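In: Sequence below, structure please.
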Amino acid sequence: MEHQFRKISVIGLGYIGLPTAAMFASRKVEVVGVDINQDAVDTINRGGIHIIEPDLDMVVHAAVHEGYLRATTNPEAAEAFLIAVPTPFKGEDHEPDLSYIEAASKAIAPVLEKGNLVILESTSPVGATEAMANWLAAARPDLTFPQHCGQESDIRIAHCPERVLPGKVMQELIANDRVIGGMTMRCSKLAATLYETFVVGECVLATGPRVAEMAKLTENSFRDVNIAFANELSVICDKLQMDVWELISLANRHPRVNILQPGPGVGGHCIAVDPWFIVSSAPKESRLIRMAREVNDAKPTWVLRQIVAAMPSEDYPVIFYGATFKADIDDVRESPSLAIVKKAQLILGDISVVEPNTPLGHEGFRQIDLSDARNADALHVGLVAHREFETAKPTNGICLDFARVWE
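Out: Sure thing, here's the model as predicted:
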């Protein structure tokens, strides 16, 4: 190995950054996590967590109390820096917003030292890693960077996108292959050495950061296109008065067909976002990817129309089942179900939500228990197939199921 890392820093302690920091710390590497959220920093330093992810609490608690993990709001010197900050949109036109990456780059620049490795983990549009390298170079003209000095640069730069599933992050961080795209081969190999601290999957070296960036975007765009096909089928089946679940079950009996399940839309911090990064990079060439996004983005509006049409009277109560972006997690980022509930509250007024995985009081909804919801005379709307709902089909009122919530 070219290098044994003794101290690393993870910038951004959210759904990816904190589990990654905890995983390195569990291998007895000193980890300094950096986040602008003081409450999150304080919680972590007490050995707690500010997000929900199975098994994360135990790993963080052990790492903090054994002295391998601590959090701060100010970056400090380390041998490697992993940037895991958000990459949202600018406004309604889906233009990528790299301001968080830029801010993180400028924050760590003063503490960089010769020989350091900087890895961008944030899912990013093509070219973001090179932009990060340029921001670092502008802030530290006393150091050399790969875009100017190639293999002999003082600082190594690479991109290694996360590829994990919420709810299984701690397992998949270890087991999944990692795609690593360094700005030089030396950068790639050094980054691979770092991840091999805990990754048992293969660290696959791409030919550069752009390929690694595009690989992550392609993975999620592939899933988005396939979900769009299922969602479009559900709309077609409704028009033709047939059961989409039966149709898909029959079609999937073909040995080379595997249609996904439709739902109220597509959410989360990846699938609902990443395809637009490809569209922004090649708008004329990405026609299918754009259309899939438009199909999935339109599904919540279609669902809302179905709800309104099914109401027997204007004041009939409506109960929504699920508000997270997928089943059995607490995450509501880009959740189509949450968007539907918000719009329904504006239109219908008298609504309730059953969401067993996360409190929604800050959203202004009336949240009720499943036991109270089941027996209510109401329009019961299934949006997220949480395991708690599977055998708890409502006994009164009308049911609309948009995600096969009730078998």
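
In: C-alpha only now, for contacts and for neighbours.
Out: Noted.

In: residues in contact with residue 145?
Out: For residue 145, the contact set (Cα atoms under 8 Å, 6 or more residues apart in numbering) comprises 133, 137, 153, 154, 155, 156, 157.

In: what does stretch 166-173 rub up against?
Out: Counting by Cα under 8 Å, 6+ apart, the neighbours of stretch 166-173 from elsewhere in the structure are 19-20, 23, 53-56, 162-165, 199, 328-329.

In: Now with 10 Å, please.
Out: Taking contacts as Cα atoms under 10 Å, 6 or more residues apart in numbering, the residues outside stretch 166-173 that touch it are 15-16, 19-20, 22-23, 52-56, 59, 162-165, 175-176, 195, 198-201, 268, 326-331.

In: this one as well, want them side by side:
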Amino acid sequence: MESMAEPDVVVMGLGYIGLPTAAIIARSGAKVLGIDVDPDIVETINSGRVHIEEIDLDGLVSGVVARGNLRASTSPAPADIFVIAVPTPARTDHSPDISYVLQAAASVAAVVKAGDIVILESTSPVGTTAEVAALFARERPDLKIPGHCAGTPDIAIAYCPERVLPGRILVELIDNDRVIGGVTPRCARKALQFYRRFVRGECVTTSAAAAEMTKLTENAFRDVNIAFANELSRVADSLGVDVWEVIRLANRHPRVNILSPGPGVGGHCIAVDPWFLVHSAREETPLIRTAREVNDAKVDYTIERATALIDSMPGVPVACLGLAFKANIDDFRESPALKVAATLAQRFGERIHIVEPYTKTLPAAFAGCGAQLSDVDAAIEICPVFIVLVDHEVFRSIPLAERRNKHVLDTRGIWPDQPAVPA
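Out: Alright, predicted model coming up:
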């Protein structure tokens, strides 16, 4: 498939990355079939609606579905390009679980044909793309698979990770640079032609292994730097110093850029992916492993501080502000805020009011505890204690006049004017 004029594209996985990717590709003019194992998600998308919260995604999906450029199904069909964007979770021992990737690859192998391009986008441990190629070699002995044949392969297999920020996914899928790693250089060049259809950022080609490690490196870098901020916040607490002021002042140095501490680190990427590097090279990654442990321990530390505050105010209602893993999104995956709030709800029951503007129901972690979902106005009215866990804009907008008499544990530093104790 050399012209790439109007390719048929299959996107495996319609989650937080797969659906926006499928919609962007469809907007470029390609015919896209999105695949998901959940029939409810398939039905939602085929009706022109979305099942996730992301700025402008609903309008984009509605438009490309109405034009016939995007439809969804539970099983793949023959196409020219296959993009795999399924989850790669970590197991309880932090080892990577690539079973969803291999299942998706097996489904693609059943329908792939000579001339097709297969691209893995899921964040994966180094060597996963090679495993996908090996799977194709086993499943399709009738095709010449790159890395497993002499001469020119029949298909191209490449790895190209996303590097987007929730809340800006549609913009960053287009504007951000992409790293495209091929099983062979020819595979990378073939995938490059595809991404140039809709990516304005620079597309750089490399090996599949280098691209896989690049993605893990980006997330580990963030995790290590957040761990420094989280550890710094604990030091400041022990010394009775305002960590937010310290960070503001330290960042005035021209070569210092300390990130913001919080109640931990969440999301499917930063809270998970560094473990993939640790799993691949345990003896060589003491810093990365320690950073993960520091950030995970910040959750327990936050629970201890919140519990102490609540115990000091017997019987009064308490508002936990936020459940998402970051501001202004509805993504609760690996969220430290959710873990803190759920633990407090199990301990203090109906005293706990959860304020999360991006959900209409409490997650399963709150089942049977008696906690209730409240809005911001109700929390201001009835809760003398605020535990700030997420820096949603709606929380930042609460003026001092409405929180002056609140007892506040602010884990996000959104209210620098908040009195240390109620006036």
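
In: Quick TM-score on the pair, please.
Out: Here the superposed chains carry a TM-score of 0.97, computed using TM-score structural alignment, normalised by the length of the first structure; 405 aligned residues with a Cα RMSD of 1.4 Å.

In: picking that back up, nearest to residue 364 of the first structure, of the contacts of residue 145 of the first structure?
Out: Within the set of the contacts of residue 145 of the first structure, residue 133 lies nearest residue 364 of the first structure; the separation is 42.6 Å, counting by Cα to Cα.

In: Could you say which helix or strand holds residue 21 of the first structure?
Out: When elements are defined using DSSP states H and E, residue 21 of the first structure is found to belong to helix 17-26.

In: Check the mean deviation of that helix from the second structure.
Out: The superposed helix 17-26 of the first structure is, by mean Cα distance after the TM-score superposition for the first structure, a mean 0.7 Å from where its aligned residues fall in the second structure.

In: any idea which residue sits dead centre in the first structure?
Out: Most central in the first structure under Cα atoms, centre = their mean is residue 269, positioned 3.4 Å from the mean C-alpha point.

In: My reading is that that residue lies in a strand. Confirm?
Out: No: remark: residue 269 of the first structure does not belong to a strand; assigned using DSSP: H, G, I helix; E, B strand; the rest coil, it is coil.

In: Residue 10 of the second structure should be in a strand, yeah?
Out: Yes: using three-state DSSP, the assignment for residue 10 of the second structure is a strand.

In: can you count the residues close to it?
Out: The burial metric for residue 10 of the second structure, expressed as a neighbour count using other Cα atoms under 10 Å, is 28.

In: Tell me who's in contact with it.
Out: Under the criterion of Cα under 10 Å, 6+ apart, the contact partners of residue 10 of the second structure comprise 22, 31-35, 70-73, 75-84, 108, 118.

In: The stretch 251-400 of the first structure: helices as residue ranges?
Out: Under the criterion DSSP state H, counting those that start in this stretch, the stretch 251-400 of the first structure contains helices at 274-281, 287-310, 336-348, 370-374.

In: And for the stretch 101-250 of the first structure?
Out: Per DSSP H, counting those that start in this stretch, the stretch 101-250 of the first structure has helices spanning 128-139, 146-149, 169-175, 185-195, 209-239, 244-251. These are given in chain order.

In: Let's have these in JSON lines, adding distance to residue 257 of the first structure and mean neighbour count.
Out: Below are the helices of the stretch 101-250 of the first structure laid out as JSON lines (distance: least, Cα to Cα, whole Å; neighbours: other Cα atoms under 10 Å):
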{"stretch": "helix 128-139", "distance to residue 257 of the first structure": "36", "mean neighbour count": "20"}
{"stretch": "helix 146-149", "distance to residue 257 of the first structure": "45", "mean neighbour count": "16"}
{"stretch": "helix 169-175", "distance to residue 257 of the first structure": "27", "mean neighbour count": "19"}
{"stretch": "helix 185-195", "distance to residue 257 of the first structure": "36", "mean neighbour count": "22"}
{"stretch": "helix 209-239", "distance to residue 257 of the first structure": "11", "mean neighbour count": "20"}
{"stretch": "helix 244-251", "distance to residue 257 of the first structure": "7", "mean neighbour count": "15"}
